[in-house]
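Undergrad: what would the 3D arrangement of this be:
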Amino acid sequence: MDRFSKWLVLLAVLALAIAACGGGGASDGTGTTADPGGTGTTTDGGTGGSVEFDLFGGPTGAEGDAIDGFLAAYNGATGSNITYTGVSEFEQQLRIQVDGGDPPAVAFTPQPASICSFADEGALVSLEEMGFDIAAMEENHSAYWMNLGLCDDGNHYGIPWFPNYKSIVFYHMPTFEANGYEIPETYEDLVALSSQMVADGQTPWCFGFESGDATGWPGTDWIEDILLRQQGADVYAQWYNHEIPFDDPAVTQAFDTFGEIFFGEGFVLGGAENVAGINFEDSPGPLFEDPAGCAMLKQGSFISNFFEQSPGYEAGEESELGVFNFPTIDGNPGAMGGGDTLIVFDNSTGAAQAIMDWITPEWQCTLASATGGGIAPNGGHGVEGVERLPGHKDVDLGCYDTETSRTFAEAVTQALAANTFAFDGSDLMPPEVGQETFWTGMIDWSQGTPSADVASAIEASWPS
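TA: Prediction:
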């Protein structure tokens, strides 16, 4: 099997981890009805009628513009008036609004662990109350992701919208080709490759941990991918469920293994101690410099949405970047990703009607790309360079404008149908840990605090 074929197989395995959710049903007043499992096709563009509310989320910049473009298409097709507010400190601002008694009508969160916290407070409306067909959603968007919003009262509160990959590494193909570098199969190969690059006068890695109040989160992805591979899925689940302590030796081993890359002499552009000050959105930039400032970047698939804003970027230059699966450790490939999940605080606006449309393949096609591949019934979102992976197993691959996204989307749709995926561990931890001390711990660690001390401090923060 050639290297590209191996990568596609590994990518498919990776995607088999992104199980998601679906929709509900309501009459549009014209005799057209949406399937409450997110499968329905509507002949008039949507079921919602005149729905009005504000959608709250984290994407800003071009990614936020794409959400605005999606909503403009939806509003135009249905006569609705749905607006979008995006803030970079989303998690903190959402908590402030909920605590202040003024939550948004609908939000979409990358942190599913927070869903049941809001539900337990009585702040959310359940899918059952809104009329969603849970069985159909589990079939179309995967039971795994649906279960992330299943709370102690037996009701579901999360509607998965769009996923992303995280167990991947972007690399600068001309640098690899010019120097005869091969795609690393194992983590040991990855460390050895990084050492060889330094010896050849190259800088192996770009990093960026800065993300406003969420600074540090990109480092957590490394710990999760390494722990999943070193210890397997069972220990990984025990970790995020706190069945083993955060400072278990297995966890500190993962930190130290990451340190072989992060603290390697000459491995990191700008030095490891400065990574916390480099915004993650800017981390791809050096890949587009001439010559390239680094050779590799580990980030989720969504990072491609920021390529065009890089100072050195020229149109079409993303074709010089390849992608390989994060290498194996002890023969274990692992597979880890994440995604954004819709939650409803106020359905008096008729928000559920709109969401039932958004999770259908037709509207997912509009969300997918700038043009919807030329096949979306309601067009695309209109923002070049921003593409979102499908949250429904039946989204047509033709909805994507680039071959890379079509490749990702093919694997994702297979994953949704297969219901197999290891979700980002920090997103499944209590917010006090996954959205606070794990992030700040990565900052401390990047600036020299020993792994054991960082892990112990995070363990001490775990709520009783």
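Undergrad: from now on I want contacts and neighbour counts done on CA atoms only, so please keep to that.
TA: Will do.
Undergrad: helices of the stretch 1-150 of the chain, start to end?
TA: For the stretch 1-150 of the chain, the helices defined by DSSP state H, counting those that start in this stretch cover 3-15, 61-78, 90-99, 115-120, 127-130, 134-141, 143-147.
Undergrad: dump those helices into TSV; add distance to residue 165 as well.
TA: What follows is these, written out as TSV (distance: least, C-alpha to C-alpha, whole Å):
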stretch	distance to residue 165
helix 3-15	7
helix 61-78	16
helix 90-99	21
helix 115-120	21
helix 127-130	26
helix 134-141	16
helix 143-147	14
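Undergrad: of all those helices, which one is nearest residue 280?
TA: In terms of C-alpha to C-alpha, the element of those nearest to residue 280 is helix 61-78, at 13.5 Å.
Undergrad: for the helices of the stretch 1-150 of the chain, which one sits closest to residue 281?
TA: When those are compared by C-alpha to C-alpha, helix 61-78 sits nearest residue 281, at 10.3 Å.
Undergrad: and that closest one, what does it pack against?
TA: strand 81-86, helix 361-368 (3 or more C-alpha pairs under 8 Å, 6 or more residues apart in numbering; DSSP states H and E).
Undergrad: let's see this one next to it:
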Amino acid sequence: MRTPHARTTGTAVRLLLALLLLAATAACGNGTSTTGPTLTMLVPWEDQSELSAFQQVLGRFQHDYHITVRPTPTRALDQVLQTELQRGDPPDLAVLPTPGTLSHYARQNSLTPLDGLADNSIARSLPAELRQRFGPQWYTLIEAGTQHPYAVVVKANVKSLLWYDPRRLGQPAPGTSSQLADLDGTLSRQRGTPWCLALADPPNSGWPGTDWIEDILLHQSGPRVYAQWVNGQLAWNSQPVLSAWQTWGRLAGDPAKVYGGASGALLTPYSQGDLPLFNRAGGCSLAHGALVPNSNGTPRYRPGRDYDFFPFPPNNAAAKPSYEVAGDLLTVFRDSPAADRFLSFMASTEAQRIWPENQPDQAFSADREVTGQLRSTYAGDRVAARIDQMLTSPDATLCFDASDSMPETMAAAFDRAVLAYLQNPGQLPALLDRLDQVRAGAYSTDHPSFTCGT
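TA: Below you'll find the model as predicted:
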């Protein structure tokens, strides 16, 4: 799974407890028994805090509609889906973690498009409602290169964030890539290791580095070039892609500028990578990514005082804002009136508010109406409020995570290349040539055309 959920290794006992908790919620809702239909659903969340927050959403639905929803959490979601589809027994619903997975199952005709649901009234109204409330940026993304919407975004994140401790980094945030390079140089001279970096997250270790390169390419070369690269139309050894790797190499890809060096970056779990940000005796000054610093750890740090962020800077300060984003995508594998009712509920402003209200520092809605409704929730958290506004800004271009939108073999090769590059930056030309060899065979003729949301 390559999404920016808080990542923990977890034990079998914790997972069992979480499953039992969800089963109890599915059976009882908020203390009210359900006697209606039962829906099965695969979800990519194994972290207990995410499961507990999702439990609140399920509880509201089951209480109001008397439809039981039985979620099964798994990190091997795609493998489980493939197996169940081959058996002819897919789940009713699944929350897909990447648009690449979404487009794969849409191309296989395994999914029911939202405008073709069994409940004709929902099929007619839901796409128009999503287009209006979520905006064209997100609507383009849930079409996944097709002519039909296939998903409801149940949780969204921005990846184009650079985190820092305001009490440690008192200077103005850089507004351009050259200013970021200047800040990097200043921090290197004054403190030695400016960057936090953690790449370990089996079985997809390396993906935090791919996020770096994707963000750099997006802000150096723009959404059009970014989309060409995702679609396999731009060679890995082309100048825009090469420049993105080289820029990362001068910043956080340089082991001398990373807390713990190359071995620290390669071995530190992603969920713990931000902790040195708060170590003023040594540590690091900047971290990149969607995960709010220490959002699952203790002690709790206060937003705005202990941590803050600035958006990843473009080459030109006057450029239209572009952000790399990610989201969890609710889809229908086995259509029924009950499944349609759940999908409609999850798209509603009521449901879209529940998760952010329970986890305001981890979960965000892409719904523009909900953004306004959550002002009281974000009253004491301007960090979360700014992220929420970035996700729903009508002036921004939103580009889904590039590797999440590439064919699986391409994304896996990208992960491995990041790990190899950090161990030996001198092999970059050979790594890019190998990635081009993978590209030659990874893209099928019917691979959907990726487009950034505008």
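Undergrad: looking at the helices and strands packed on helix 61-78 of the first structure, which is closest to residue 422 of the first structure?
TA: Residue 422 of the first structure lies closest, by C-alpha to C-alpha, to one member of those: helix 361-368, at 23.0 Å.
Undergrad: the closest one vs the second structure, mean deviation?
TA: In the superposition with the second structure, the average deviation recorded for helix 361-368 of the first structure is 1.3 Å (mean C-alpha distance after the TM-score superposition for the first structure).
Undergrad: what's the first helix or strand after that helix?
TA: Using DSSP states H and E, the helix or strand that follows helix 361-368 of the first structure towards the C-terminus is helix 403-418.
Undergrad: buried sites along that next one?
TA: Of all the residues in helix 403-418 of the first structure, those buried under the rule 16 or more other C-alpha atoms under 10 Å are 405-406, 408-418.
Undergrad: next one: stretch 143-163 of the second structure
TA: By 16+ other C-alpha under 10 Å, the buried positions in stretch 143-163 of the second structure come out as 143-146, 148-163.
Undergrad: stretch 71-86 of the first structure now?
TA: Result for stretch 71-86 of the first structure [16+ other C-alpha under 10 Å]: buried residues 71-75, 77-82, 84-86.
Undergrad: just to revisit the earlier point, among the buried residues of stretch 143-163 of the second structure, which are in strands?
TA: Counting by DSSP state E, those place 152-158, 161-163 in strands.
Undergrad: could those residues go into JSON lines alongside distance to residue 353 of the second structure?
TA: Listed next are those as JSON lines, based on distance: C-alpha to C-alpha, whole Å:
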{"residue": "152", "distance to residue 353 of the second structure": "14"}
{"residue": "153", "distance to residue 353 of the second structure": "12"}
{"residue": "154", "distance to residue 353 of the second structure": "10"}
{"residue": "155", "distance to residue 353 of the second structure": "10"}
{"residue": "156", "distance to residue 353 of the second structure": "12"}
{"residue": "157", "distance to residue 353 of the second structure": "15"}
{"residue": "158", "distance to residue 353 of the second structure": "18"}
{"residue": "161", "distance to residue 353 of the second structure": "23"}
{"residue": "162", "distance to residue 353 of the second structure": "26"}
{"residue": "163", "distance to residue 353 of the second structure": "25"}
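Undergrad: residue 124 of the second structure is in what secondary structure piece?
TA: Element membership for residue 124 of the second structure (DSSP H and E) is helix 120-143.
Undergrad: with residue 231 of the first structure instead?
TA: Going by DSSP H and E, residue 231 of the first structure is in helix 217-240.
Undergrad: sorry, back to before: which stretch among the helices of the stretch 1-150 of the first structure approaches residue 395 of the first structure most closely?
TA: Nearest of the helices of the stretch 1-150 of the first structure to residue 395 of the first structure, taken as C-alpha to C-alpha: helix 134-141 at 10.1 Å.
Undergrad: so which bits of the closest one are buried?
TA: Residues of helix 134-141 of the first structure classed as buried: 134, 136-141 (neighbour count, 16+ other C-alpha under 10 Å).
Undergrad: nearest to residue 451 of the first structure among those?
TA: For the buried residues of helix 134-141 of the first structure, the residue nearest residue 451 of the first structure by C-alpha to C-alpha is residue 141; the value is 37.4 Å.
Undergrad: quick one: what's aligned to that closest one in the second structure?
TA: In the second structure, residue 141 of the first structure lines up with residue 134, judged by TM-score structural alignment.
Undergrad: any figure for the gap between residue 173 of the first structure and residue 408 of the first structure?
TA: 19 Å (C-alpha to C-alpha, to the nearest Å).
Undergrad: actually residue 204 of the first structure, not the one I typed
TA: Using C-alpha to C-alpha, residue 204 of the first structure is found at 25 Å from residue 408 of the first structure.
Undergrad: now do residue 71 of the first structure
TA: Remark: distance between residue 71 of the first structure and residue 408 of the first structure (C-alpha to C-alpha) = 24 Å.
Undergrad: any idea how far residue 366 of the first structure is from the residue opposite residue 375 of the second structure in the first structure once aligned?
TA: In the first structure, the residue paired with residue 375 of the second structure according to TM-score structural alignment is residue 398. As for residue 398 of the first structure, its distance to residue 366 of the first structure is 11 Å (criterion: C-alpha to C-alpha).
Undergrad: the two: which has the busier surroundings?
TA: Neighbours were counted for residue 398 of the first structure and for residue 366 using other C-alpha atoms under 10 Å; residue 366 has more, 32 against 18.
Undergrad: check contacts around the counterpart of that one in the second structure.
TA: Taking TM-score structural alignment, residue 366 of the first structure has residue 354 as its aligned residue in the second structure. Residue 354 of the second structure makes contacts with 56-57, as judged by C-alpha atoms under 8 Å, 6 or more residues apart in numbering.
Undergrad: understood, closing this out.
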